[in-house]
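In: model the following, please.
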Amino acid sequence: MKKKTFIIDGTYYMYKYYYAIPMLKNKFGKPTNIIYGFIKMIRFIYKKYNPKKIIIVFDSKKKSFRKKICNEYKQNRKKMPKKIIEQIEPLHFLIKNFGIPIVKIPLIEADDAIGILSKIENKKKNFVFILTNDKDMYQIINSKTFILKNLSEIIGTKEIKKKYKIYPKNIPDYLSLVGDRSDNILGVPYIGKKTAQILIKKYKNLKNIYKNISKIKKLKIRNINKIVASLEKTKKKTILSLKLTTLCLNFKIKKKFKNLKLHTPNIKNLNNFFIKNQLKSFYKKI
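Out: Alright, predicted model coming up:
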């Protein structure tokens, strides 16, 4: 795998490092724990994986199409903490001076942008490693696209089939049935992991499950009558959930995002940044 592209879910890692790393501050009293986490992550990726390319993707400030079709989508999430917001501008400055491109695309989420960029990189015959912990992203896993969880655990088609008993492409169908609390996807009452796996394995996808609803009643599954009734009752919401959990991979993006490249780091700017933010250990390692 000489041609390796690493695509980082920047929004996920901002939250991860905010909560995982104790609050650090510079001499001006500004928080730096997210910045510290990103520097360590970028250095780790370079040292361990020697990537051809790194891309960091963030959510856009504008509402995504999902929020427009379903106001309850992600409604359970709290507002971004002030101490995360304070680190966004210096974090972007840091990333740009590392020579790493940043991608933010209005109307779609970071997940969609990552999926689109993955397809572009695959067409260039590059292997793609996506750094995230979002189950939605499992649906784009293929022979050249993997999830890199916690910087070390590689998740491919084999791992998805072993854990979920389905193929990656069926993850949206699965999440629509069992739900996904992180995105406020409620799922279908009485349908758990095993039942969802059985239905998807037998009928291929959610659309076919509803086409064969009369046949499902004959399956030897516990509480099958309640399951069928629940499927019928929640049909509209479940179909909507499928739209919400399916990545938008046909969205047209600007040409500048199709040929992203790593640039030479600006050592002077980075060193000044490290000194200003009292990150002297990185100054020595640059």
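
In: CA only for contacts and neighbour counts going forward, please
Out: Fine.

In: list the contacts for the residue of the chain positioned farthest from its centre?
Out: Centroid-distance maximum for the chain: Lys218 at 37.7 Å, with CA atoms, centre = their mean. With contact set as CA atoms under 8 Å, 6 or more residues apart in numbering, Lys218 has no partners.

In: ranges for the helices of this structure?
Out: Assigned by DSSP state H, the chain shows helices spanning 10-20, 33-49, 65-69, 82-97, 110-123, 157-164, 171-178, 193-203, 206-211, 213-216, 224-233, 235-245, 267-276, 280-285.

In: reformat those helices as CSV; add distance to Asn150 and mean neighbour count.
Out: Shown next, in CSV, are the helices of the chain (distance: least, CA to CA, whole Å; neighbours: other CA atoms under 10 Å):
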stretch, distance to Asn150, mean neighbour count
helix 10-20, 10, 17
helix 33-49, 10, 16
helix 65-69, 27, 14
helix 82-97, 20, 16
helix 110-123, 17, 21
helix 157-164, 15, 14
helix 171-178, 20, 25
helix 193-203, 24, 17
helix 206-211, 31, 15
helix 213-216, 39, 14
helix 224-233, 36, 16
helix 235-245, 22, 19
helix 267-276, 25, 15
helix 280-285, 22, 12
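
In: Lys258: which of those helices is closest?
Out: helix 110-123 (6.8 Å; CA to CA).

In: that closest one to helix 10-20, inter-axis angle?
Out: Here helix 110-123 runs at an angle of 120 degrees relative to helix 10-20 (axes from the mean of the first three to the mean of the last three CA atoms, to 10 degrees).

In: number of nearby residues for Thr264?
Out: Neighbourhood size, Thr264 [other CA atoms under 10 Å]: 11.

In: how near is it to Ile275?
Out: The span separating Thr264 from Ile275 equals 20 Å under the rule CA to CA, to the nearest Å.

In: to compare against the first, here's the next sequence to fold:
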Amino acid sequence: MYNKQYINNAFLVDSTGFALKYWFSMPPVKTKNFESIAAFLGFASFVIRLLKNYKPKYISFQFDESLGTCFRNKLYPDYKKTRESAPDELKNQLELCRKFLTLMGLDNNASKKYEADDILNTIAQNTRKGGLKNIILTNDKDLYQIIYKGDIWWDFKDKKYSYKDLVHKLNFSPQDLSDFLALMGDSVDNIPGAPGLGEKTAMVLMGKYKSLKKIVQNLETIPEELGSKYKRFVKIIKDNQKIIYLSKKLATLEYITDLNKDIAAIERKVLDINGLEALFLETGMKEGQKESWLRDIKKLFIS
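Out: Now for the predicted structure:
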């Protein structure tokens, strides 16, 4: 049932991102009960393939349900303001995805207060303390910051980065990614950053000084070290430290103290095959596909 090669790895999945990929890429599959189950079918197929190919013992799936209600919105009301709420059709399919995972005996979590990234960060810290190495499945560059030595960031396609790869790619530690975002901001999440200081300048400053703290400590000598054109950026940083440090807080992943710290919580549990069959009937998926999936799923739980 488990692959010995991955027995000391925790597979931690940024699930909403994968579900959204299938939502956007697959044509609608209308059934008698749902406007479409395409995202559910794509996501469930991805999970089955993941279990079949890698046979992990430790695995956990995180979902985003905090848009507009996240603790970051109290710090900065415009946080993710440009994001549209998920339509009901997508919300229904995400709920089906979570039901599927639970019936498969697979840990899955979501929160109205915290983002999926915060949950992933918390579980990754707990598994690391428990002696496991993490494989983070995601398309989200924000999750570079939870990659430590022995861990892997993977988009489940061709992009796969170790800690060493990320240090080489960024020219600073991935744990300091929030410092980088504090300077340049993040238009996707509507994190303001320092006005007038873009990605290239932030990359040069972080490459030279490695952290926001050291940049601030060395403000007076930056033009001498990097050139006179940086006088303008030094002034920007001096004049905007409040918004810069707010941006750092928004970009820094939280550790959730009341989340279960026991790594046994993410061990694969018993399969509920009858519950799965009932779920597949509820979705209205085709009979042939239902039977094929049930056969394939049963094989996943044979030692």
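
In: TM-score for this pair?
Out: Superposed pair, TM-score by TM-score structural alignment, normalised by the length of the first structure: 0.90. Supporting alignment: 285 aligned residues with a CA RMSD of 2.2 Å.

In: the residue farthest from the centre of the first structure -> the second structure?
Out: Superposed on the second structure with TM-score structural alignment, Lys218 of the first structure falls opposite Glu224.

In: again, but for Gly99 of the first structure
Out: Matched across to the second structure, Gly99 of the first structure falls on Gly105, judged by TM-score structural alignment.

In: re the thing from before, between the helices of the first structure, which gets nearest to Leu260 of the first structure?
Out: Nearest to Leu260 of the first structure, of the helices of the first structure and by CA to CA, is helix 110-123 at 9.5 Å.

In: for the aligned residue in the second structure for Thr5 of the first structure, which residues are in contact?
Out: Aligned by TM-score structural alignment, Thr5 of the first structure pairs with Ala10 of the second structure. Each residue near Ala10 of the second structure by CA under 8 Å, 6+ apart is listed here: 56-60, 127, 132-135.

In: closest to Asp262 of the second structure out of these?
Out: Closest to Asp262 of the second structure, out of all of these and judged by CA to CA, is Thr127, at 8.3 Å.

In: quick check: Ile141 of the first structure touching Lys158?
Out: No. With contact defined as CA atoms under 8 Å, Ile141 of the first structure does not count as touching Lys158 (9.9 Å).

In: skip the chain neighbours and tell me the closest residue to Asp179 of the second structure.
Out: Distances taken as CA to CA, 6 or more residues apart in numbering put Leu212 closest to Asp179 of the second structure, at 5.3 Å, once the chain neighbours are dropped.

In: hmm, that neighbour is touching Met206, no?
Out: Yes. Contact criterion CA under 8 Å: Leu212 of the second structure and Met206 qualify, at 7.4 Å.

In: show me the common contact partners of those two, please.
Out: Counting by CA under 8 Å, 6+ apart, the shared contacts of Leu212 of the second structure and Met206 are Phe180.

In: rewinding a little: could the helices of the first structure be laid out in CSV, adding distance to Phe257 of the first structure?
Out: Converted to CSV, these look like this (distance: least, CA to CA, whole Å):
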stretch, distance to Phe257 of the first structure
helix 10-20, 16
helix 33-49, 21
helix 65-69, 20
helix 82-97, 15
helix 110-123, 8
helix 157-164, 27
helix 171-178, 26
helix 193-203, 35
helix 206-211, 33
helix 213-216, 43
helix 224-233, 41
helix 235-245, 24
helix 267-276, 24
helix 280-285, 30
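
In: of all those helices, which one comes closest to Asn76 of the first structure?
Out: Using CA to CA, the helices of the first structure put helix 65-69 closest to Asn76 of the first structure, at 12.6 Å.

In: so that closest one corresponds to what in the second structure?
Out: Taken onto the second structure by TM-score structural alignment, helix 65-69 of the first structure occupies residues 71-75 there.

In: one more: stretch 36-55 of the first structure?
Out: So stretch 36-55 of the first structure sits over residues 41-60 in the second structure, by TM-score structural alignment.

In: other residues contacting the matching stretch?
Out: The contact list for stretch 41-60 of the second structure (CA under 8 Å, 6+ apart) reads 1-3, 6-7, 9-13, 18-19, 22, 26, 97, 100, 106-109, 263, 266-268, 297, 300.

In: burial of Gly99 of the first structure, as a residue count?
Out: Neighbour count for Gly99 of the first structure, taken as other CA under 10 Å: 16.

In: over to the one 4 residues further on?
Out: For Val103 of the first structure, the number of neighbouring residues by other CA under 10 Å comes to 19.

In: so who does it touch?
Out: 55-58, 113, 257.

In: okay, those in JSON lines with distance to Asn212 of the first structure next?
Out: Formatted as JSON lines, the contacts of Val103 of the first structure follow (distance: CA to CA, whole Å):
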{"residue": "Ile55", "distance to Asn212 of the first structure": "43"}
{"residue": "Ile56", "distance to Asn212 of the first structure": "42"}
{"residue": "Val57", "distance to Asn212 of the first structure": "40"}
{"residue": "Phe58", "distance to Asn212 of the first structure": "40"}
{"residue": "Ala113", "distance to Asn212 of the first structure": "34"}
{"residue": "Phe257", "distance to Asn212 of the first structure": "42"}
